[in-house]
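S.K.: Pasting the sequence and the predicted coordinates here, then a few questions.
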Amino acid sequence: MTGQATGQVEQERRRGAFSSRRVFILAAIGSAVGLGNIWRFPYVAYENGGGAFVLPYLVALLTAGIPFLLLDYAIGHRHRGSAPLSFARLRRGAEGLGWWQVGICFVIAIYYAAVIAWALRYTFFSLDEAWGADPEGFFFGEFLQAGDVRVTADVVPGVLLPLAVVWLAVLVIMALGVQKGIGATSLVFIPVLVLAFAALVVQALLLDGAAEGLDALFTPDWSALGEASVWAAAFGQIFFSLSIGFGIMITYASYVGRREDMIGSGLVVGFSNSGFELLAGIGVFAALGFMAQANGVGVGEVASDGIGLAFIAFPTIISEAPAGALIGVLFFGSLVIAGITSLVSVIEVVISAVRDKLDTGRLAATFAVGIPAALLSLVLFSTTSGIYVLDVVDHFVNQYGILVVALVSMLIVAWALRALGGLGAHLNVHGRPRVGAGWRVLVSLVAPVGLALVLFFSLRDDLDEPYEGYPGWLLLVFGWLLVVVLPLLGFLLARLPWRAGTHLDGPPPGSDPTAPLHANPATRGEGGPR
């Protein structure tokens, strides 16, 4: 092995690695399966044709979701680095794309932790139905103490404590490293999540009215397939739920042994994520059917998504249903587990980038990233105005952060850098089934068109009327300005020098599909290259 290759292998050993393909797949599924699978997909499907939505959803999954997932895998696996380092090795000028993704992940982490903290608190609230007869009034009033739409420094102790607990748990996981922290957490949490949510679904199906809920979800409205907005919703759901386009899968793929089948792994992750979404749809709408029957109204009158579903509709169901406490613990416990595995993947994007850029150890990088993130999270989202700031930041970072950087990255990689041929060849070295011209067409044309369609409808809606009727100053400061600042900051960070000895000129030794592949010492003997 050459001196350059030896140095590269030593750098990879210090970065860490997943011990096996199985651990990587579970970690990737843990990232993909998050809060959005549980509280977003069922309502999106219901609002966009019910059972007929399955068709555009599958089209979006096969033509955009999985192809883009494989693109992220190829970039990270071939170039063996965090998002900024992988893009820099792809082409020096593309490094800013990686830092743009890092910025998005940092912002997501600081508010995502708050929602997990709410779910953690509600897991215990479920035991005695602490919300009483008015779940909505309890959530916004007694629990969040939300008042007028303004930014305040008034701390809510009931949010501060669980939020601190969430960050403490995440920092411990991140400090333990790629395998002992992220990998080990995924090995335990993902099976527990599946079992817990399956138990929730069974319990929901036993409720009176469950059939009406499922009928409302799955009855197809075939006329919806003629509406462009329905197809845009399908593409949007796929991109939001698969954790693609903002650095997570690039980072995770860089921790996988060089000889692993990334194509097969991508198919497993993609279909597992969609399978969980379908399971979530069944469980959620079975419960909503019960709620509708109990209140003598149609399912459409109680169906909602996001925070309204989790913290208002479900507490109402828990209060009225037999074995309500069990349903509550299973539901909110599932939210906590799904949220933690996703939050870990989001913050790892930032930690990995800092480690690669500055050559710091795992512990130092964890504290350098995690402590500021935790403090910002506590300051912004444990106050009486936290819910409003969170709602605005979440909307704009998702709609115009993740989707825009994904679209720009795809177009640059495909058309400006003409890198799809080399990346596809890398996937094909050990991957099955092979990718070819069809994959390149999907990544360079179909997926960008789908994303552009989603962005068009989102922008049209936000320009027609202010998001949720919030005041302009709130949307400007925590929405539009944030969207503009993140890419600017990303390309400024790209101007900082890399640590001495960092290989930047193309793929590191052993990554070229025509060159001999060397085993990754971090995984040798632990289920790595075979």
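M.R.: Great, that's in hand. Here the structure is a predicted model, which means the values were calculated and not measured.
S.K.: Could you use CA atoms for every contact and neighbour count after this?
M.R.: Noted.
S.K.: what about the helices in the stretch 201-350 of the chain?
M.R.: In the stretch 201-350 of the chain, the segments counted as helices under DSSP state H, counting those that start in this stretch are 210-218, 228-241, 248-253, 262-295, 299-302, 306-308, 314-320, 324-358.
S.K.: just these: most buried one?
M.R.: Compared across the helices of the stretch 201-350 of the chain, helix 248-253 shows the largest average neighbour count, a mean of 30 (mean count of other C-alpha atoms under 10 Å).
S.K.: and that helix, what does it pack onto?
M.R.: helix 21-32, helix 66-79, helix 83-90, helix 324-358 (3 or more C-alpha pairs under 8 Å, 6 or more residues apart in numbering; DSSP states H and E).
S.K.: between those helices, which one is nearest to residue 183?
M.R.: Residue 183 lies closest to helix 21-32 among the helices and strands packed on helix 248-253, at 5.7 Å (C-alpha to C-alpha).
S.K.: Buried residues of that closest one, list them for me.
M.R.: For helix 21-32, a neighbour-count test (16 or more other C-alpha atoms under 10 Å) marks 21, 23-32 as buried.
S.K.: okay if I get these as a markdown table plus distance to residue 199?
M.R.: Shown next, in a markdown table, are the buried residues of helix 21-32 (distance: C-alpha to C-alpha, whole Å):
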| residue | distance to residue 199 |
| --- | --- |
| 21 | 28 |
| 23 | 24 |
| 24 | 26 |
| 25 | 23 |
| 26 | 20 |
| 27 | 22 |
| 28 | 23 |
| 29 | 19 |
| 30 | 19 |
| 31 | 21 |
| 32 | 21 |
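S.K.: Specify which member of these is nearest to residue 236.
M.R.: Looking across those and measuring by C-alpha to C-alpha, the closest to residue 236 is residue 32, at 14.0 Å.
S.K.: Between the helices of the stretch 201-350 of the chain, which one is closest to residue 109.
M.R.: helix 324-358 (6.1 Å).
S.K.: One more to weigh against that first structure:
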Amino acid sequence: MKAKSSAVGLRTRETFSGRNAFIFAAIGSAVGLGNIWRFPYVAYDNGGGAFIVPYLIALVTAGIPLLFLDYAIGHKFRGSPPMAFRRLHKKAEMFGWWQVLICFVIAVYYAVIIAWAACYTWFSVTKAWGDDPAGFLMGEYLQVADEVNVQFNFVPGVLIPLILVWVAAIAILAFGVQKGIARSAMIFIPLLFVMFIILVVQSLFLPGAFEGLNALFTPDWSRMADSGIWIAAYGQIFFSLSVAFGIMLTYASYLKKKTDLTGSGFVVGFSNSGFEILAGIGVFAALGFIATQNGQAVDEVAASGIGLAFIGFPTIISQAPAGALLGVLFFASLVFAGFTSMVSILEVVISAIKDKLGLGRVSATLWVGIPMAIISILLFPTTTGLNLLDVTDAFVNSFGIVAVALVVVIFLTAGFTALPKLRDHLNKTSSIRMGRTWMMFVGGITPIILGYILIDSLQTMISEGYGDMPAWFVGVFGWGMAIALVVVAYLLSKLPWSSKSALHDPDIDGEPVSAPILDPEIDAKEIARHDAETGEFAAANAPDEPAAATRRSARNGKDRP
């Protein structure tokens, strides 16, 4: 794929066509499975309506500031996480690879949940689970093995849709940033919102719906003094916004020069939270119905995660009027929300390999997508895949995403030089300017909250273990995986970059660029002519580092890292 360039022989970095395309893609990344199946229960379990107060405070003081941080790094340094951090500081590249590897792990198991949801969209029509949704999920559908280990006994009903999910994701990503990522998001996200609004309206007309809403929104103000509620609010915001593990950084690197970064960030942040609240209304209206039908209290049927989606909702669908429509809307929403998030997660890995090896879009997509698909297909559509998913998800979130976010924030805050420069970059083209308050939120509040979450998770996991999983299984696929991410990230940071990748700070006044690449079709005379006009083209494309160093020294008075 060859993009336009204002300079002869240069290929620019892919870009979104405009702000709207970026916003749709960013919302597609942020709005995922957790918005639908995690937020409603977290809110209910932490004070109901009272939870909205710390939730919104967390959004303004941590979620959106971290979102702006990702935007600033990606847009200023114009690269994938490894390249952006390398351009920020020569010793920071490892942080970028850590984020890339986290995305790698998440993508290989995230895809199988989308495959489940796709199957359940059809199961909703036939109500295939009968009178026992739990037994159907664990037995007939997933065929979960009694023993916790790793086997390669494939389940056809999961394997085939999983392959289709990977084919669709790789195909979209091969089309690139604008034609693939942005266009698909501009189709899927409006459909997702329309479907979920219809689902919410249908849920509100179910008998007992307002019992569920009362349970969700009745505030328990006495809980406001409980520190656990505040930690839960910050944790929910942190995990739901797709911040601090490379996604928003990568997307921001595809923005054009004059983009309203902070204005776009507020749109994405509040759209994500608005969808979460909408999901809470729809889910708890449905839970109120099933509680009323069964003569139970709402707290007896409330659940989150896989239990809510694949056991709780099928129970509701079986008993609700027009239950098949409710089920199709719910599970199709899971498919769309999960798929747009999966695309964004995969793009982080593809962008990093593309930058590191100097590959084209299609080549990088295939080199990354096919091996990841093979790993996913070997491990997760099996009779032992559910337990592997459970452990991997818990550890990559608690000791992957949280840990790398904490380390990056501390690194950027140390020395008090990086954050002011990133703030200045945000303010160049943004409609809402950032000041010292933003730096205080990022460098003060955020590391304290992240540190608390990380330490609390460590203490809990060490003292209590992880459920009833065998120690060896947790050690290999939990602790072992989390440690391996750091080790492999360090090793990847030591590998040489392609000669096509420019590691100096890119020209701030130009459009987002990747490495300057010499086009062999341009003859020496044309290069010489352009060099005479600009004074930098030939040097920028020189294959040897000494020449490039000479150019940088002449321009800046010193070498840049």
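M.R.: Received, thanks. Since this is a predicted model, take the numbers as computed values, not measurements.
S.K.: Select, out of the helices and strands packed on helix 248-253 of the first structure, the one closest to residue 497 of the first structure.
M.R.: Going by C-alpha to C-alpha, the one of those nearest residue 497 of the first structure is helix 324-358, 7.8 Å.
S.K.: mean shift between that closest one and the second structure?
M.R.: Its match in the second structure and helix 324-358 of the first structure itself, once the structures are fitted together, sit a mean 0.3 Å apart by mean C-alpha distance after the TM-score superposition for the first structure.
S.K.: go on, stretch 230-241 of the first structure?
M.R.: Averaged out, stretch 230-241 of the first structure is 0.7 Å away (mean C-alpha distance after the TM-score superposition for the first structure).
S.K.: which outside residues touch that stretch?
M.R.: If you take C-alpha atoms under 8 Å, 6 or more residues apart in numbering as the criterion, stretch 230-241 of the first structure is touched by 32-34, 36-37, 41, 44, 48-49, 53, 56-57, 60-61, 64-65, 224-225, 245, 273, 398, 403, 450-451, 453-454, 457.
S.K.: now that stretch, how far from the centre of its chain.
M.R.: 13 Å (C-alpha atoms, centre = their mean, to the nearest Å).
S.K.: on that earlier part again, for my notes, please list the helices and strands packed on helix 248-253 of the first structure in a markdown table and give distance to residue 251 of the first structure for each entry.
M.R.: Below are these laid out as a markdown table (distance: least, C-alpha to C-alpha, whole Å):
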| stretch | distance to residue 251 of the first structure |
| --- | --- |
| helix 21-32 | 10 |
| helix 66-79 | 6 |
| helix 83-90 | 6 |
| helix 324-358 | 6 |
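S.K.: quick one, which of those is nearest to residue 443 of the first structure?
M.R.: Per C-alpha to C-alpha, nearest to residue 443 of the first structure of these: helix 66-79, 6.1 Å.
S.K.: Okay, angle between that closest one and helix 228-241 too, please.
M.R.: Between helix 66-79 of the first structure and helix 228-241, the angle formed by their directions is 30 degrees, by axes from the mean of the first three to the mean of the last three C-alpha atoms, to 10 degrees.
S.K.: List the contacts of the nearest residue to residue 395 of the first structure once chain neighbours are set aside.
M.R.: Once flanking residues are discounted, residue 395 of the first structure sits nearest to residue 479: 7.8 Å by C-alpha to C-alpha, 6 or more residues apart in numbering. Residues in contact with residue 479 of the first structure, defined by C-alpha under 8 Å, 6+ apart, are 392-393, 395-397.
S.K.: How much space separates residue 214 of the first structure from residue 335 of the first structure?
M.R.: 21 Å (C-alpha to C-alpha, to the nearest Å).
S.K.: Touching stretch 304-311 of the first structure from outside, list them.
M.R.: Looking at what lies outside stretch 304-311 of the first structure - C-alpha under 8 Å, 6+ apart - the contacts are 36, 39-40, 42-43, 122, 135-136, 139, 303, 313.
S.K.: now the strands: where do they sit in the second structure?
M.R.: Read by DSSP state E, the second structure holds no strands at all.
S.K.: where does the residue nearest to the spatial centre of it sit relative to residue 27 of the second structure, distance-wise?
M.R.: Among the residues of the second structure, the one closest to the centroid is residue 242, at 4.0 Å (C-alpha atoms, centre = their mean). Separation of residue 242 of the second structure from residue 27 of the second structure (C-alpha to C-alpha) stands at 10 Å.
S.K.: Please enumerate the shared neighbours of the two.
M.R.: Common neighbours of residue 242 of the second structure and residue 27 (C-alpha under 8 Å, 6+ apart) do not exist.
S.K.: quick one: what's aligned to residue 115 of the first structure in the second structure?
M.R.: Counting by TM-score structural alignment, residue 115 of the first structure lines up with residue 113 in the second structure.
S.K.: Which among the helices of the stretch 201-350 of the first structure is found nearest to residue 161 of the first structure?
M.R.: helix 324-358 (15.1 Å).
S.K.: Which residue numbers in the second structure does the closest one align to?
M.R.: Helix 324-358 of the first structure covers residues 323-357 of the second structure once aligned (TM-score structural alignment).
S.K.: One more: stretch 39-49 of the first structure?
M.R.: Under the criterion TM-score structural alignment, stretch 39-49 of the first structure matches residues 37-47.
S.K.: contact partners of that stretch?
M.R.: Against stretch 37-47 of the second structure from outside (C-alpha under 8 Å, 6+ apart): 49, 51-52, 215-221, 223-224, 229, 232, 236, 276-277, 279-281, 283-284, 302-306, 308-309.
S.K.: for stretch 249-257 of the second structure, same thing?
M.R.: 13-16, 18-19, 22, 26, 70-81, 177, 347-348, 351, 509-512.
S.K.: and the residues you listed, which are buried?
M.R.: By 16+ other C-alpha under 10 Å, these give 13-16, 19, 22, 26, 70-81, 177, 347-348, 351, 511-512 as buried.
S.K.: Residue 451 of the first structure maps to what in the second structure?
M.R.: That one, residue 451 of the first structure, aligns with residue 450 by TM-score structural alignment.
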